[in-house]
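[1] Build me a model:
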Amino acid sequence: MDAIGFYEDDEGICCDITLESFVDVPVQVVNLETYEIDGKFITDVEYLRNNQREMNSKVNEAISEYIKRKYHSDTVDFKLVKVYAFHDEKSIYGLVFTWDGDSEHGVGVKVDNTDVIKVGPAEVSFT
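    As a prediction, the model looks like this:
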């Protein structure tokens, strides 16, 4: 794995990685409410990199369905802006997306490995 620059912010220990399947710029990955680099977070970052293609496919489909159902819109131009990992939950990730149709709340997705378990406003990704 490429060298990762870890840093701390108000949500926890973080790093920026590029997940090309989602977006072509680095996105922040946060180990929520944890301020130490541990083996689990490194494993989580590796998992995201190695499984991003499958995760992207499932997440895109789930968000598109959510937007159509909730907003009755076919506008599905959304962009990944942040990923949460959870120190106390194995293989659970929260993804936050911006979406022009709801610029205030965005869209949040919770996944277990690569399977989508919940889609909703951004808060879904970290609760």
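[2] use CA for all of it now, contacts and neighbours both
    Will do.
[3] what ranges do the helices span in the protein?
    39-71 (DSSP state H).
[4] Can you show me the strands along it?
    6-9, 12-17, 27-32, 78-86, 92-99, 107-112, 115-120 (DSSP state E).
[5] Report the inter-axis angle for the second one versus strand 27-32.
    Interaxial angle, strand 12-17 versus strand 27-32 (axes from the mean of the first three to the mean of the last three CA atoms, to 10 degrees): 160 degrees.
[6] I'd like to know how many residues surround the closest residue in space to residue 45 that isn't next to it in sequence.
    Nearest non-adjacent residue to residue 45, counting by CA to CA, 6 or more residues apart in numbering: residue 29, 7.7 Å away. By other CA atoms under 10 Å, 26 other residues sit near residue 29.
[7] Please give the structure of this sequence too, so both can be compared:
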Amino acid sequence: MPPRIPLTLPRRLISTTRPISSVLRPQIIGEQPYSSQQPTKPRSATGEFYKTFTRPVAKTILIAIFTYQVLYYAWVKLEQNEIKGEKNAEIAQLEAEVARLEAVRVEEEARKPKNGDAVEVVKKKGWWPF
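    Predicted structure coming up:
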């Protein structure tokens, strides 16, 4: 019968303080042994500003654009209603004038002599022969 292989690692391999990746890779000169953190660059002030304030500024801009569009739509709607009211008032005034002129025309037609009535022709006086 073949010898049995344990399915778990022995305790002495688990309790090592160094990670396995640092054991397998060659050590670079000047590097601290057993260091798991890489040296980080200091972040620039500009990068920190944008990282901190990009989302709030973008949200503020979007809200401002949305508010502007809503107010603009409301303003245009009110202006259209005002223009429509002015046009309707002008149409009503013109219709009243047409009705008045129509009444005047009908009155003048009533004053005209009928076909059987004699019409006196007045000759114009002037230096032209006709």
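[8] Work out the TM-score between the chains.
    The TM-score (TM-score structural alignment, normalised by the length of the first structure) is 0.19; 32 aligned residues with a CA RMSD of 2.9 Å.
[9] who's in contact with the residue nearest to residue 45 of the first structure?
    Taking CA atoms under 8 Å, 6 or more residues apart in numbering as the criterion, residue 29 of the first structure is in contact with 14, 15, 16, 17, 45, 82, 83, 84, 85.
[10] Nearest to residue 94 of the first structure, out of these: which one, please.
    Of all the contacts of residue 29 of the first structure, residue 84 has the smallest distance to residue 94 of the first structure: 4.7 Å, by CA to CA.
[11] Would you mind stating the distance between that closest one and residue 59 of the first structure?
    Look at residue 84 of the first structure and residue 59 of the first structure: by CA to CA, to the nearest Å, they are 15 Å apart.
[12] cool, residue 82 of the first structure as well?
    Distance from residue 82 of the first structure to residue 59 of the first structure, by CA to CA: 14 Å.
[13] Using JSON lines, lay out the strands of the first structure together with distance to residue 63 of the first structure.
    Converted to JSON lines, the strands of the first structure look like this (distance: least, CA to CA, whole Å):
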{"stretch": "strand 6-9", "distance to residue 63 of the first structure": "28"}
{"stretch": "strand 12-17", "distance to residue 63 of the first structure": "22"}
{"stretch": "strand 27-32", "distance to residue 63 of the first structure": "18"}
{"stretch": "strand 78-86", "distance to residue 63 of the first structure": "9"}
{"stretch": "strand 92-99", "distance to residue 63 of the first structure": "9"}
{"stretch": "strand 107-112", "distance to residue 63 of the first structure": "8"}
{"stretch": "strand 115-120", "distance to residue 63 of the first structure": "7"}
